[in-house]
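Colleague: Predicted structure and sequence below. I'll ask about it afterward.
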Amino acid sequence: MPKKLLILTGGGDCPGLNAVIRGVAKRARVEKDWVVYGSVEAFNGVLKEPQNIVEITNSVAAGIHVRGGTILKTTNKDNPIKFPVRQEDGTTRFEDRSDELVRRLKELEFDAVINIGGDGSQRISKVLYEKGVNIIGVPKTIDNDLCATDMTFGFQTAVQIATDSFDKLVTTAESHHRVMIMEVMGRDAGWIALHTAIAGGAEICLIPEIPYDINIVTKRIAERYNQGKGFANIVIAEGAHALASSLTSAAGDKGSEHVRLGGVAYELSRQLKAAGCPADIRETVLGHVQRGGSPIAFDRVLATLFGVKAFEMAAKNEFGRMVAFKNNEVTSVTLDEATQEYNGVNKDSYLVKAAKGLNICFGD
């Protein structure tokens, strides 16, 4: 009797998810004694009535590595450990449905589960593993904020999209002698902003890990104009904030644990004007553009390798671990290692020092 493997994609979508699904399915097909299934909308496919679980056949997986998003859909609202339940009075109460989830997975007789997701998803993986689920994690996030892996798929595509956009803003900034502020994703980690600033040649890069002094930023812009350049380009991560200032945020969607960030580009614009910056300022917020579209070749390769490795780990009963990319090798780490700390930008890292050596201002 063939063994059964379940794949699911949780958290925010990102380019490369489908390449992982295809990598698992194609590698499993070589062994011939495995059948691969997918749970639609992360663990919701298992928890819903009726259940929404599909078989990943040859025709389903064919050619999906070039597609953005995920054919299995995803959600960042329905954490099975803290599951939102709507009450009669309109409020939301959170319940732990992990035991129910474990029971259902056993009833469905899955021999292995592959959970593709970011930090939150892998914390769920850890809890389920401790409750007896044969689970393996695959790291996914455009923010590149998972520790224990040098790179997450989706990140390079997001940086490429941001860089392409930044390049276009440079020419219009120069044409109109403007300051252009481009806001990119990065709730707590400034990796996208930092890489984009270096790749695009930004004058200023503002990230969550280095709170900025608006007076220093204003001074840098003035110096730029005084040198006869006549324009300046700024990259700012959505979670960046000034010294002694809180993040620009709004309440999250109902059923979501996350606060929705956004609008920091406009906040920075207001701060610059209040500080006396005389330049004409324009703001651009990339938002979910960074999550969409076809993954670049690097992310297709990395995601596919992750999928192959995840299946091979399942076949060898190497559960309670997460696939990782370390020192240019695809390997694995324990779920404890994968979730023990957050992978933010170290302000003392060579990457930041190199950026400062290029005269990029961080507002510090």
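Modeller: Noted; the coordinates are in hand.
Colleague: going forward, measure contacts between C-alpha atoms and count neighbours the same way
Modeller: Noted.
Colleague: Could you list the residues in contact with the strand or helix carrying Met313?
Modeller: For Met313, the host element (DSSP states H and E) is helix 297-315. With contact meaning Cα atoms under 8 Å, 6 or more residues apart in numbering, helix 297-315 is reached by 15-17, 19-24, 27-28, 65-66, 112, 114, 136-138, 153-157, 319, 323-324, 330-331.
Colleague: structure B:
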Amino acid sequence: MPGQITSPIRRLGVLTGGGDVPGLNPAIKAVVYRAETMGISILGLRAGWEGITFMDRSRGFDALIFRPDEPATWQGSYLMPLNRLNTRTIDRRGGTILQSTRTNPARTKVSDLPPHLSAYGKGHAPDDRVDLTDEVLANISFLELDGLVVIGGDDTLSYAAVLSAKGVPIWGIPKTMDNDVPGTDYCIGFQTAISRAAEFITRMRSTAGSHSETVLCRMFGRDAGFTALEAAIVSWADRLLIPEVPADIDTLAKLVVKDRRNPNNYSIVILSEGANLIGLPVPEVGPPDAYGHRHKANIAEFLAEQLSARLPGVRFLPVDLTYFLRSGEPDAYDKHMPIFYANLVMSFVEQGMHGVMAAHRNGEFISTDIPDKSFSARRVDPADYHSTRYRPRFEHISGPYRPQE
């Protein structure tokens, strides 16, 4: 539930966490520009949750400021005071000027502790994880921050919810190419990912057709298939596999044979990284990360091996599109939505309402709860997917008649 601030807000921190997406810099810029009209200063916190956790406050405020022309500040100096001048052109760039990490302060690996926090690791093995939330709270106090604007996906926001529960004023902005943050229909970065996917998949057709290949395109989507589904729609891909609906490899092999019956003998299959294969789960490798996720093997390469065994005469080309989709300048919509989300958040700040996330639901901008780990990721509605044809489903599209007004 939202909280209410009664004391004046003079300084806010802003950070970006998790994987970068196009649209983060426009959000940062919009926060800074709106804050200036409200008499609020904005302090950028570099490297996501790592910055506010690992900063060594014994060095003093000035020594912690990042200065691009001073190499001594490139490591361990996590602060970037932001203003209109130094954010004026950042909306034209991809990535995030604040950089980002997947740090979870509540589950920090002992081997990652900086020297000044080594005491937290005493009595623990290097792979053990410790809770540094007390350090985060101490650093927020040291920086005299009245709250944090947190731009991130469900993992980053889940720790924001931890701080919110401890009384820290938090305002969330959702971002992820997976578009699966609970409580909102749109996350920054999604539309650019779809536009880029359509572009690259269309380009791949010339190579696939020249060599009679079936291209297997790996997309983001560990738990939700929105990115793969939308990319399949706009690129007219032949087949699609998503996490929400199980698929049988033998059935897929038969469909691939059918799809390749064209003059160039090629086809396109789009795969969510978390595609659900009946009786054959995609292997996971390595230990869980700070948020409990294990790395999944490349679904395109894994499926290429499985299909090659079933269709030895077909050449399968696995292509990983994931990091191409998150690089470069945002498209127009991912410049538009960050501006609206940032101004929505700053309106909540102006109202004194905190502990909320900006969201867009059913066609309107709203505030909603910051999703903690008890919230499940948003999922594709199985009704939008053909469970036997392995492709988007359009036949159910309909709508009511409404007269002109």
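Modeller: Okay, I see it. The shown structure was predicted, so the numbers you read here are calculated from the model rather than taken from an experiment.
Colleague: Pull out the buried residues from the contacts of helix 297-315 of the first structure.
Modeller: Neighbour-count burial (16 or more other Cα atoms under 10 Å) applied to the contacts of helix 297-315 of the first structure gives 15-17, 19-24, 27-28, 65-66, 112, 114, 136-138, 153-157, 319, 323-324, 331.
Colleague: among these, which are in helices?
Modeller: Residues of these located in helices (DSSP state H): 17, 19-24, 27-28, 155-157.
Colleague: Helix or strand: which one has the aligned residue in the second structure for Tyr37 of the first structure?
Modeller: Using TM-score structural alignment, the equivalent of Tyr37 of the first structure in the second structure is Leu43. In the assignment (DSSP H and E), Leu43 of the second structure maps to strand 41-45.
Colleague: What lines up with Leu272 of the first structure in the second structure?
Modeller: Checking TM-score structural alignment: Leu272 of the first structure goes with Leu307.
Colleague: Report how many residues lie close to that match.
Modeller: Residues lying near Leu307 of the second structure (other Cα atoms under 10 Å) number 19.
Colleague: do the one 10 residues further on as well
Modeller: Here the number of neighbours of Leu317 of the second structure (other Cα under 10 Å) works out to 16.
Colleague: So which residue is dead centre in the second structure?
Modeller: Nearest to the mean C-alpha position of the second structure, by Cα atoms, centre = their mean, lies Thr176 at 2.5 Å.
Colleague: Going by residue numbers, what spans are helices in the first structure?
Modeller: Per DSSP H, the first structure carries helices over the ranges 17-31, 44-47, 58-61, 98-107, 119-130, 155-176, 191-200, 214-226, 264-274, 297-315, 335-339, 350-357.
Colleague: okay, these in a markdown table with distance to Asp145 of the first structure next?
Modeller: A markdown table is the format used below for the helices of the first structure (distance: least, Cα to Cα, whole Å):
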| stretch | distance to Asp145 of the first structure |
| --- | --- |
| helix 17-31 | 17 |
| helix 44-47 | 25 |
| helix 58-61 | 28 |
| helix 98-107 | 25 |
| helix 119-130 | 8 |
| helix 155-176 | 10 |
| helix 191-200 | 8 |
| helix 214-226 | 26 |
| helix 264-274 | 20 |
| helix 297-315 | 16 |
| helix 335-339 | 11 |
| helix 350-357 | 15 |
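Colleague: Out of those helices, which is closest to Pro84 of the first structure?
Modeller: Smallest distance to Pro84 of the first structure across these (Cα to Cα): 11.8 Å, for helix 44-47.
Colleague: Does the closest one pack against any helices or strands, and if so which?
Modeller: In terms of contacts (3 or more Cα pairs under 8 Å, 6 or more residues apart in numbering; DSSP states H and E), helix 44-47 of the first structure is packed against helix 98-107.
Colleague: what range in the second structure matches the helix it packs on?
Modeller: Taking TM-score structural alignment, helix 98-107 of the first structure hits residues 133-142 over in the second structure.
Colleague: which secondary structure elements does the strand holding Leu43 of the second structure contact?
Modeller: Against strand 41-45 of the second structure (3+ Cα pairs under 8 Å, 6+ apart) you get strand 11-16, helix 24-37, strand 79-82.
Colleague: just how off-centre is that strand within its chain?
Modeller: Averaged C-alpha coordinates place strand 41-45 of the second structure at 21 Å from its chain's average position (Cα atoms, centre = their mean, to the nearest Å).
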